[in-house]
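Asks: Kindly generate the corresponding structure for this input.
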Amino acid sequence: MGIPARVLVAIIIGSLGVVYHRRRRAAKRLPPGPPGHFLFGNLKDLPKQRDWIAYAELSKKYESDIISLRALGNTIVVLNSHKSIMDLLEKRAIYADRPSAPMVDDERLMNLGGLITLTPYGPRWRQLRKGIQLNLQESAIRAYWPAQNTAARNLMIKLLDHGDRSLYKDLQHWSASSILSGVYGYHLPEDGTSDPLLQHMHELVAMFVRGSSVNFLVNFLPALKYIPDWMPGANFKAVAREARELKRLAIDGPFEWVKNEIYSAQRVFKAKGTAEPSYVSRSLAEGDFGDDEELDASKKEELMSFEDIIRHNAGVMYGAGFDTTLIVMTTFLIAMQLYPEVQARARGEVLSTLDPVTRLPVPSAVVGLTYLSRVLKESFRWIPVLPVSVPHATMQDDEYNGYTIPARSLILPNVWAVTRDESIYPDPETFDPDRFLDPSVPHDHAFGYGRRRCPGMHFANSNLMIAFAYILTVFEIEKGVNEDGTVIEPRPLMKKDPEL
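Replies: Presented below is the predicted three-dimensional model:
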C-alpha cells in the first residue's frame, strides 16, 4: 500500500523544515544552551515545572546570563539578569512584540486577540495602550480610591466576622470586588453567594492559560485552524467555541451592562446620565481616543472601534489583575507573620495618618506612606507574581554580546533569577523593605518591561497599599497555632510550586 499523498507532503515539508532550521542554527551563533536533538531540538530540555529555577541553573552552567533553546522550529531565549532585560526589552523597540498563539488570539478560535496582552506591536496595540493609559495614569488613579477604600473596608468586616469561611476565600472576594468595582462599577454580593460573572471570568482566565500552552498543536501549526470541525484531531475547535461563549459572558456582558446603566440613567436622570464611576463609564463619557493620522488606509483597517477598545481593555484589567493582586496580598500576610518587626514599623506609620474621627486609613495619606510603599515593593520582589514574565517576541534578527537572536524568537525574562541576584539584592531570601531606600534599586519587575509594561501598575499599587493599611490598622498578624499548641510556621512558596 502506498503512502497517502497528504502524509507524503507532510513528511517532505517537515524534512525541509528540519534541514532549514539546522542550517540556520549552524550559520548563526545563538546564545549558549543544551545541545538539541537533530529533529526535536531541546524539546526534552524544556522544564515541566519550576522553570525559573531550571533556567537559572542553565545560566550558571553555561556561564551566561542569556541562554537559548530550540523546540519545534522555535528559538527560545531566556534573559536571566537585570542588565540583559534592560538592554533588550527596555532599550530596543524590536523586542516589543508578542509571540503568536493562534489557539487564543485567532478570531476563528478563542478570539481573544483583541486583548492588549496578546496584540502584536503596531497600530492596534497603540490604540489599546492609549485607551487604557488615559484613565490609569498616575494622575488619574485618585478617581479609583473610593472603590478601593470600600473594598478594603468590606474585607475588614468579613475578617472580623469570619465564621467558617477560609481566609483565602475572603481575600479572593476582596481582590475580585476591588477590581470589578473600579473597572465596571460592578459590586459583588457581600453575603458570600456566588456570582455568575465571577465564575465566567475565572473560567475564561483558565481557558486562556490552557490555550496558550503547548498542549494545542495549532499553536505550532497554525494552518490546522482551517480543518473542518468533524475531522479527527479537531477537538480543539470545541474548546475554542466554549472560550468564545465565555468571552461573550465575561467580557462583552459586563461592558454592555455598564452601557445599559448609563443609558438608563440618561432616560431617568437626564441631567446626570452616568453609571457609577468606573474605567468603562469614564472612558465611554470621554469619547473617541482618536486615530493615528499618519497611518495609511490599509493600516487604519486594522484598527478597533472605540467601544471595542474599552471592552477589551476592561476585560484584560480584570484578567491580569485578579490573581496578581491576590498573590501579593498573600505574600504580605506571610511576611508580616515571619517579620513582626517589619509589621510593627509599618503599623506605626499607618496609625500616624488615620482619620482623627473615624480612626480609619485615608487613601490620600496611605498612598504617600514611604515605608509601606517599600513593604509593597518587597512583597512584589520576595515572591514574584510571575517568576518568568510574559514572553516577548523579536520583530527582526538582532545581535547582542556577540550572539544572534533570530526574528520571532520567544524572549523569556526570568524575573526570579533577577530578584535573587545578590549583587542587586543582598541576602535575597530575607524580607527587607529597606533595600529600597536606594531609589536606584529595581522594584517594578512584576509589571513587565519596555513598551509592554503593564499600564495598571498605579491602580494595583494604590489598591494593595489601601488594603495593607486597613489590615495593619485593624489586626495584629501572628503565626497560627495547632490544636496541640504548636506554632504553624508559614512557608513562602511560589505559585507554581508542586505543593500548591
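Asks: For the rest of this, base every contact and every neighbour count on C-alpha atoms.
Replies: OK.
Asks: Which residue ranges of the stretch 301-450 of the chain form helices?
Replies: Using DSSP state H, counting those that start in this stretch, the helices of the stretch 301-450 of the chain run over residues 306-338, 340-351, 363-366, 370-382, 415-419.
Asks: Kindly reformat those helices as TSV containing mean neighbour count and distance to residue 499.
Replies: Output for the helices of the stretch 301-450 of the chain, formatted as TSV (neighbours: other Cα atoms under 10 Å; distance: least, Cα to Cα, whole Å):
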stretch	mean neighbour count	distance to residue 499
helix 306-338	21	15
helix 340-351	17	26
helix 363-366	18	35
helix 370-382	23	18
helix 415-419	24	18
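Asks: between those helices, which gets nearest to residue 495?
Replies: For residue 495, the closest of the helices of the stretch 301-450 of the chain is helix 306-338, at 7.9 Å, according to Cα to Cα.
Asks: residues contacting the nearest residue to residue 406 once chain neighbours are set aside?
Replies: Excluding its sequence neighbours, the residue lying closest to residue 406 (Cα to Cα, 6 or more residues apart in numbering) is residue 397, at 4.4 Å. Residues in contact with residue 397 (Cα atoms under 8 Å, 6 or more residues apart in numbering) are 404, 405, 406, 407.
Asks: let's see this one next to it:
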Amino acid sequence: MTPVPLFLIVLVALVALEHVRRRRARLPKGTRWLPGPPGLPFIGRVWDIPRQHSYKKFKAWSDQYGPIYQMNIFGEHHVWLASDKIAKDLLVTRSGVYSDRPMIKNLEDNVNTFADVWRRQRRFVHQTMAKSTSMKHLNLPYIEAKKYLAELMDSPSDYQYLMEKYTGRVISRLAFGDVRHYAEVTTNSHALLGAISPAANLSNIIPQLRLLPMWLSPWKKSERARHDREREFFVRMYTLAKSDYDNGTLKESYMSQFFEGKEKSGADDIEGAYIIGMIGLAGILTTASAFMTYILAICLHPEWQEKVQKELDEVCGDRMPEPSDSPKLPVLRAVIKEIIRWRPVTPSSIPHETVEDDIYDGYFIPKGSQVHPNQWAITRETSVYPDPETFNPQRWLDPSFPSYQEPLTQYPSIKNFTTFGYGRRICMGMDLVEDELLVGIGGMAWACNIRKKRDENGREIPVSATDYSSLLISRPKQMDFDLTPRDTKRGQLVKFNYAKALETAEIIRDSSY
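Replies: Below you'll find the model as predicted:
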C-alpha cells in the first residue's frame, strides 16, 4: 500500500480543525446545536452509513436522537426530519428559508436554483399542470390503461417494462404531444436516476471529488456523456414540437402550452426544452414504482385484492374503472395510499437547502444546511401509523386510526402526502399520478387475479417484502407471480377495449407519427 504523504495528513487535519473552529464560532447566543450521532471532525460518521438503503440507518438514528437531528458528512451540514409536523413547520411554514435545493455533485451545470429563474419555471409548471388537471389530462391515463392491461395480461412476466411503458406513453403524449418518444424518455429517466442517486455514485457522497480534473474522474466522464445525451434529446423534442406548432399540427400538450405562452413566460428556447423535458423524465419511474409495489402487496395480502374487487364490481360492474369513479372507490384509494406509505417511492427523500440561518425550538440550523424529510421515518411515526411495518389499508378507512379522515368520498387521497414532498418543492404532478394509479391499479384489480406463484408441487413460492432497489427511486426487485383473468368475460373485455381504442385512434400505435 502506498504511504499517505505527510503533507496530505497535515492538510486534512488543518481543514478539520478549521471546520470545528468555524462551527463553534457561528453558534448564536442562546441557541444550541441539534443532537446527532458523534463523528470525526469534517468527515462525520460516514463509516456507519450504508450504501444500500441508508434511509433505514437515518431512521434508526432518529429513533435514538429524536425527530430532528443533525450530522456532518464530509464538511457539509445535514439535518434529518422524522416528523411530518416538523417537516411542515420548516419546509411549508418557513418555505422561504427552506426551498432551495443543494447542488447534486455529480451533475454538470449545477447552479443555485433558489432564484428568479427557478421561480419563473415553477410558475410555468404550476400553470401547465393546473390546465392539464382542468382538462382531465386529456383522459390519457384511462385511454392508455386499455393498452397496458391488454399487454400485461398477454405478458405478465414483463410487468416492470410494461408499467414503465404505460407511464412513459402517458407522459410522452402529455409533454410532447407525441407517443413515439416514450422509450427515449424512459431511457433518459433511468440515466438521470443513476446520476443523482447517492448509492450509484461516490461523487454524490464525497463532494470534494468534484474537484478532480476530468481525466482523473470516471464520474465526470460518465456524467458529461449522460448530460450531452439528455441535452440532445430535449433540444430534438423541442425542435420537432416547434415545427409541428408552426405547421398547426402539434397536439394539445405541455409543449403547445409553452409555445402559446412563451413571450409572457420570459423563457428562451433552451429553457423551454429543459422545462418540458424534465417534466417528462419525472413522470415515469416514480409512478411505475408504485405499480410494482401493488403487485408485491397483493401477493402478500390477497385479502385486499378481494376487497377492492368487490368494491369495483359494485361500482363499475362490467366496465373498467374511470377517474370519475374515484368518489365511490374509497377501498381502492386506501390500498393506493397504503402502498406509497408502506413502501415510499423515494424513501430517503430529496433534500432541501436553507438559504439563511434559522432557529427552530432553540436549535440553530445554519445557512447551507441540507434538510432531509426522511419519508421512511415519517411514514413510520407510530403515533400516526400504529404498527407501521404492516401493510394495512384499513388505517385509512377506520375512524379508530389516527390517519383516518372524512368524507370517504374525498379521503383517503394521495394529494399532499409526504411522498410528494413539502412546501414550494412539492410535486405538482399529484393529480396526474392519482389518475394513473386509480385506473392502472384499479384496472388490474378489475380484470385480473394476482397471486404468489406455485412450484410443481403446488406450494407457494415465497416473495420478499424487503427486497428493494437502493437508488433514489426505490422499487421491489423483479419477482415471479401468477396473473390470470378473473373470468373469461373480463379477459375478452380487456382485448375488446384495446381493439376498440385502436380502431377509434384513441390509442396511437408506437410506430405511428
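Asks: Drop the TM-score for these two in here.
Replies: Scored against TM-score structural alignment, normalised by the length of structure 1, the superposed chains reach a TM-score of 0.80; 449 aligned residues with a Cα RMSD of 3.2 Å.
Asks: Tell me which of the contacts of residue 397 of structure 1 persist in structure 2.
Replies: Checked against structure 2 using both residues aligned by TM-score structural alignment, their matches' Cα atoms under 8 Å, these keep these contacts: 404, 405, 406, 407.
Asks: For the residues you listed, work out which two are farthest apart.
Replies: Longest span within these, Cα to Cα: 404 and 407, 9.5 Å.
Asks: between these two, what contacts are shared?
Replies: Common contacts of residue 404 of structure 1 and residue 407 (Cα under 8 Å, 6+ apart): 397, 398.
Asks: Next, format the helices of the stretch 301-450 of structure 1 as TSV and append distance to residue 466 of structure 1.
Replies: Formatted as TSV, those follow (distance: least, Cα to Cα, whole Å):
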stretch	distance to residue 466 of structure 1
helix 306-338	11
helix 340-351	10
helix 363-366	6
helix 370-382	10
helix 415-419	25
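Asks: how about those, which one is nearest residue 482 of structure 1?
Replies: Proximity to residue 482 of structure 1 (Cα to Cα) singles out helix 306-338 among those, at 15.4 Å.
Asks: can you give me the angle the closest one makes with helix 370-382?
Replies: 100 degrees (axes from the mean of the first three to the mean of the last three Cα atoms, to 10 degrees).
Asks: Helix 306-338 of structure 1: how far from the chain's middle?
Replies: 8 Å (Cα atoms, centre = their mean, to the nearest Å).
Asks: Distance of the aligned partner of residue 449 of structure 2 in structure 1 relative to residue 54 of structure 1?
Replies: Using TM-score structural alignment as the criterion, residue 449 of structure 2 maps onto residue 476 of structure 1. Look at residue 476 of structure 1 and residue 54 of structure 1: by Cα to Cα, to the nearest Å, they are 38 Å apart.
Asks: Does residue 198 of structure 2 belong to a helix, a strand or coil?
Replies: Of the three states, residue 198 of structure 2 takes coil under DSSP: H, G, I helix; E, B strand; the rest coil.
Asks: how close does the closest residue to it other than its chain neighbours sit to residue 107 of structure 2?
Replies: Distances taken as Cα to Cα, 6+ apart put residue 204 closest to residue 198 of structure 2, at 5.2 Å, once the chain neighbours are dropped. For residue 204 of structure 2, the distance to residue 107 of structure 2 equals 9 Å [Cα to Cα].
Asks: can you check residue 85 of structure 2 too?
Replies: 32 Å.
Asks: Need the residues touching each of residue 204 and residue 107 of structure 2.
Replies: Here residue 204 of structure 2 and residue 107 have residue 196 as joint contacts, going by Cα under 8 Å, 6+ apart.
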